[in-house]
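Engineer: the sequence and its predicted three-dimensional model are supplied below.
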Amino acid sequence: MELRIWNPLRHLPLPSVYSNQIPSSRTRSFSARSSHFDPNQSHKLVLEVKEKLEKDHQSLPVGKNGRDDEDLILWFLRDRKFSVPESVDKLHKAIKWRQEFGVSDLSQDSVKSIAETGKAYVHDFLDVNGRPVLVVDASKHFPGVHDPVENEKLCVFLIEKALSALPEGREEILGIFDLRGFGTENTDLKFLTFLFDVFYFYYPKRLGQVLFVEAPFIFKPIWQLTKPLLKSYASVVRFCSVETLRKEYFTEATLPAKFRD
């Protein structure tokens, strides 16, 4: 049986999804214990990756989430098990994607119209494990109606929003897909694949768990088609009931309102 220690942080409200800009993530230092590397050795590898990015990819931006961001470099080194060549390659692709996608330009105004559908949002409270919570209401997602580009912008905006709300010492977020009322008109394999690809390639090891809540029978064949495309993230998916969600992931005070009834 898992022992849960009371965490006062989970009772604190998170920043509103509708702030004017995506808040900057607080600076985090990674300990030797978490990286399993001696701090001096880790720093040497960070500098090596930094030099290679500067030499081979000078066109990449600098600054926060740029090619000289040492926290970002260390995070990708950890993801790539401290392989410098693999880290350089994955970082190059990730930073270039952020630049081309315009991640830093995403704001309340840029996603306002699609956000007003209520299809996805960052919950106001952390779960019992101290993780920010990204909630998706699948029954409000209509790929035949909504602009796929706007869907992707909202997705990335909310990921950034959730990550900016990480408490000190926490590294992962929880994703919840409410599948009650899900029908064929809500099916969107392309977007689901986009979501997991974004986490895999550009936000590695940030998605701690995904809950598929009250999945209807119609969702099962969709899952079988999608599962092979999700790479390692398929292992973090859990199918569960609303009751399980209530008992295992939230307190009475922090449970999202849509799961109270």
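Structural biologist: That came in fine, so what should we check first?

Engineer: please count neighbours and contacts with C-alpha atoms only from this point.
Structural biologist: Will do.

Engineer: all the helices of the stretch 101-250 of the chain, residue numbers only.
Structural biologist: 108-115, 148-164, 189-202, 219-226, 242-249 (DSSP state H, counting those that start in this stretch).

Engineer: A234 is in contact with L225, isn't it?
Structural biologist: No: at 11.7 Å, A234 does not count as touching L225 under the criterion of C-alpha atoms under 8 Å.

Engineer: that older thread, deepest in the core, which of the helices of the stretch 101-250 of the chain is it.
Structural biologist: helix 148-164 (a mean of 20; mean count of other C-alpha atoms under 10 Å).

Engineer: let's have the helices of the stretch 101-250 of the chain in TSV, adding distance to V128.
Structural biologist: Rendered in TSV, the data for the helices of the stretch 101-250 of the chain read as follows (distance: least, C-alpha to C-alpha, whole Å):
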stretch	distance to V128
helix 108-115	26
helix 148-164	15
helix 189-202	22
helix 219-226	27
helix 242-249	5
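
Engineer: which one of those helices lies closest to S42?
Structural biologist: helix 189-202 (21.0 Å; C-alpha to C-alpha).

Engineer: this is the other structure I want to compare:
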Amino acid sequence: MAEENVYLPIHPPAEPAVPISLPELTDDQTKMQQEVQKHFEDPAYTPSDEKPLMDVEKMWLSYECILRYLRASKWKVDVAIQRLEATLKWRREYGLYDTVTAEHVEPEAVTGKEILLGFDVNGRPALYLIPSRQNTTESTRQIQFNVWMLERCINLMPQGVESLDLLINYADKAKNPSFSTSRAVLSILQDHYPERLGLALILNVPWLLNTFFKLITPFVDPVTRNKMKFNPQVIQDGIFAPEMVMTQWWGGACNFEYEHDKYWPALIALCDERTKAWTAAWQKLGGKVGIKELDYKRGTPELPDPIASPSAPNGAES
């Protein structure tokens, strides 16, 4: 019997199969985290535009967020503080809280050129990039769509998961982004989403694109370069379970078909439900800077699946 098509996002697992563990902090590193947290929880602190921190910004300034920036800053407290302040400013100016909305970026999404579907064996959400489905000319909104999807990846990260996988397929006459657009996206990733990339899995790289990667490589930090894998066998290599990866191109057992009118509202509903529940849990824990993501996710009861129906569990439809 043929596998039924899947049209909707896969609900995040309650717990990752094999969660990524980080080394325990040394005493010095613990003190560094506390020093950075103290800087931002000071009642007198305001970002550069002098407007007090909003609750959504305090929640973003979690215990784990501070550690991500400290690791990316080689455990230099002053550098981590500068980078966090720069990201706070960028998030406001870029419009993450008002301009870069689902409604604004939806025209970029209609062909399914970026799809959130499934989780690897470590619970990291999988973001598929399919350049052959490009439907718009290069613009600010294209990059905003990239950022919006990154934020949705974060919404779908299970408890204890802090990174994501990119699955990129350059088959079917894929149109490569320009050098300037690629640099802009890389800059955003490296400056404002440190420690968020788990793996970049890349298929069907033509020789012209090999040249492009050589041009862009000097602008990619060494840690990120080491996370790039070309033409991987994601199931045989033990990165994904078959049911968590697309059949098309990637050889999985998930026979996914993108239908925008089904997938898009389901993705928004799923992410909104999780954000609402986490925010309520965060507020119960005190609603302040430095609360652990692990705690406000743990404090959330198991979420109902807003996209499944009795006749179509886990997004499968006949």
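Structural biologist: Received, thanks. Computed from a prediction, not measured in an experiment: that's the story for all the values here.

Engineer: and N226 of the second structure, what pairs with it in the first structure?
Structural biologist: Counting by TM-score structural alignment, N226 of the second structure lines up with S235 in the first structure.

Engineer: how close does its match sit to P228 of the first structure?
Structural biologist: Going from S235 of the first structure to P228 of the first structure by C-alpha to C-alpha, to the nearest Å gives 11 Å.

Engineer: ok, the match of N226 of the second structure to F196 of the first structure distance?
Structural biologist: Counting by C-alpha to C-alpha, the gap from S235 of the first structure to F196 of the first structure is 12 Å.

Engineer: for D68 of the first structure, same thing?
Structural biologist: Plainly put, D68 of the first structure is 26 Å away from F196 of the first structure if you go by C-alpha to C-alpha.

Engineer: ditto for A215 of the first structure
Structural biologist: In terms of C-alpha to C-alpha, A215 of the first structure sits 18 Å off from F196 of the first structure.

Engineer: D105 of the first structure too?
Structural biologist: 22 Å.

Engineer: now swap in L211 of the first structure and tell me
Structural biologist: 13 Å.

Engineer: how about L163 of the first structure?
Structural biologist: Per C-alpha to C-alpha, L163 of the first structure is found 16 Å from F196 of the first structure.

Engineer: same deal with K44 of the first structure?
Structural biologist: Distance of K44 of the first structure to F196 of the first structure, computed by C-alpha to C-alpha: 31 Å.

Engineer: and P167 of the first structure, by the same measure?
Structural biologist: Where F196 of the first structure is concerned, P167 of the first structure sits at a distance of 23 Å (C-alpha to C-alpha).

Engineer: which part of the second structure lines up with stretch 82-99 of the first structure?
Structural biologist: Using TM-score structural alignment, stretch 82-99 of the first structure pairs with 75-92 in the second structure.

Engineer: for that stretch, buried residues please.
Structural biologist: Neighbour counts using 16 or more other C-alpha atoms under 10 Å place W75, V77, A80, I81, R83, L84, E85, T87, L88 of stretch 75-92 of the second structure among the buried residues.

Engineer: redo those residues as a markdown table? Include distance to K51 of the second structure and secondary structure.
Structural biologist: A markdown table is the format used below for the buried residues of stretch 75-92 of the second structure (distance: C-alpha to C-alpha, whole Å; DSSP: H, G, I helix; E, B strand; the rest coil):
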| residue | distance to K51 of the second structure | secondary structure |
| --- | --- | --- |
| W75 | 28 | coil |
| V77 | 24 | helix |
| A80 | 21 | helix |
| I81 | 18 | helix |
| R83 | 18 | helix |
| L84 | 16 | helix |
| E85 | 13 | helix |
| T87 | 15 | helix |
| L88 | 11 | helix |
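
Engineer: how about those residues, which pair is most distant?
Structural biologist: Maximum distance among the buried residues of stretch 75-92 of the second structure (C-alpha to C-alpha): 19.3 Å, for W75 and L88.

Engineer: from F177 of the first structure, how far out is the closest residue to L230 of the first structure other than its chain neighbours?
Structural biologist: Counting by C-alpha to C-alpha, 6 or more residues apart in numbering, L230 of the first structure lies nearest to F196, which is 6.0 Å off, once chain neighbours are set aside. From F196 of the first structure over to F177 of the first structure the distance is 13 Å, taken as C-alpha to C-alpha.

Engineer: for the residue nearest the centre of the first structure, which non-adjacent residue is closest in space?
Structural biologist: The residue lying closest to the centre of the first structure (C-alpha atoms, centre = their mean) is I159, at 4.5 Å. Excluding the flanking residues, the one nearest I159 of the first structure by C-alpha to C-alpha, 6+ apart is L134, at 7.5 Å.
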